[in-house]
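Asks: model the structure of this input:
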Amino acid sequence: MDKKCYCGSEKRFKDCCEPYILGTQKPQTAEALMRSRYSAYCIHQADYLIATTHPKTRKRHNKKEILDWAVQNHWLKLEVIKATENKVEFKAFYLDQSTQAHCHHEHSTFKKEGEQWYYVEGY
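Replies: I've put the predicted structure just below:
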């Protein structure tokens, strides 16, 4: 049985976010990149998260810290609230190590350079 994608698209993972994470395809929208980044947290792919962070803001992100946060939490679901061309508001629901439920609510900004979308920042 094929696993559904972590991003909540209802597509199979191999037909949704996996090609982006593997580098065989590029997300065509900021929302697709954001969804693939959520999936990358779910499967602990810190390299993808760093690679898809804009080069000008990448220095603010530490691969070990990203990986630690990804591994230490159990990711439950993603809810996209609003998406425009270069902004995505979302909620990521997860359980921490003590099994306490949390919601990470973020307004993210993305930038496209050439054929590549990048995460710039979130608040």
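
Asks: okay, CA-based contacts and neighbour counts for the rest of this
Replies: OK.

Asks: after the host helix or strand of Tyr41, heading C-terminal, what element do we hit next?
Replies: When elements are assigned from DSSP states H and E, Tyr41 belongs to helix 30-42. Downstream of helix 30-42, the next assigned helix or strand under DSSP H and E is helix 46-51.

Asks: just checking, what packs against the helix or strand just after that following helix?
Replies: Heading C-terminal from helix 46-51, the first helix or strand you meet, by DSSP H and E, is helix 63-72. Under the contact criterion of 3 or more CA pairs under 8 Å, 6 or more residues apart in numbering; DSSP states H and E, helix 63-72 touches helix 30-42, helix 46-51.

Asks: could you also give me the structure for this second sequence? I'd like to compare it with the first:
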Amino acid sequence: MNSCPCGSGSDYIACCEPIIAGKKTAETAEELMRARYAAHVKVEIDFLYDSTHPEHREWYDHKGTRVWAANSEWHGLEILGTTQGRPQDEQGEVEFVARFRDGKGLHNHHERGKFKKEEGRWLFTEGIMVKPKPLSVNKVGRNDPCTCGSGRKHKKCCGK
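Replies: Now for the predicted structure:
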């Protein structure tokens, strides 16, 4: 079995390959997102261009995308959630993390991809980077119970 790089668990020839080859259209925004990730892995750059909405191709760098995709190690796609993007919808959003390694190191590309359906075909419009959430630190007061679970006050236990 040649597992699809999109992480669906299906065989590539039954999953993303027909979409990338133009034999089938993606039924949902998530299907298109998965196919676009697989296209990066398989260096199918023409599909990436063709599946980008024409109004959003202005800054597309065909050659640069090809070089980057070919020189990266792809470590997986995680779909975190979708908003709309079903077959009956006209637009959708897919939040995902794509993991890859390039010459600069290991990356977790966390994005909310926007999609629009035109003439029955889903197209990628733009990606909005998701910033990491700041670490939250719970401040323990001197007289609060100790976080270690001893039952003593923090100042008399781990806060010494």
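
Asks: comparing the helix holding Tyr41 of structure 1 with structure 2, how large is the average distance?
Replies: Superposed on structure 2, helix 30-42 of structure 1 shows a mean distance to its aligned partners of 0.2 Å (mean CA distance after the TM-score superposition for structure 1).

Asks: and the contacts of that helix?
Replies: Contact with helix 30-42 of structure 1 is made by 5-7, 17-18, 20-21, 27, 46, 48-49, 67, 70-71, 74-75, 78, 83-88, 92, 110-111, 117-119, as judged by CA atoms under 8 Å, 6 or more residues apart in numbering.

Asks: which of these fall within strands?
Replies: Among the contacts of helix 30-42 of structure 1, the members found in strands (DSSP state E) are His74, Trp75, Leu78, Ala83, Lys87, Val88, Ala92, Phe110, Lys111, Trp117, Tyr118, Tyr119.

Asks: and the residues you listed, which two are the farthest apart?
Replies: For those, with distances taken as CA to CA, the pair at the greatest spread is His74 and Lys111 (28.4 Å).

Asks: for the counterpart of Gly113 of structure 2 in structure 1, helix, strand, or coil?
Replies: Aligned counterpart of Gly113 of structure 2 in structure 1: Ser108 (TM-score structural alignment). Classification of Ser108 of structure 1 by DSSP: H, G, I helix; E, B strand; the rest coil places it in strand.
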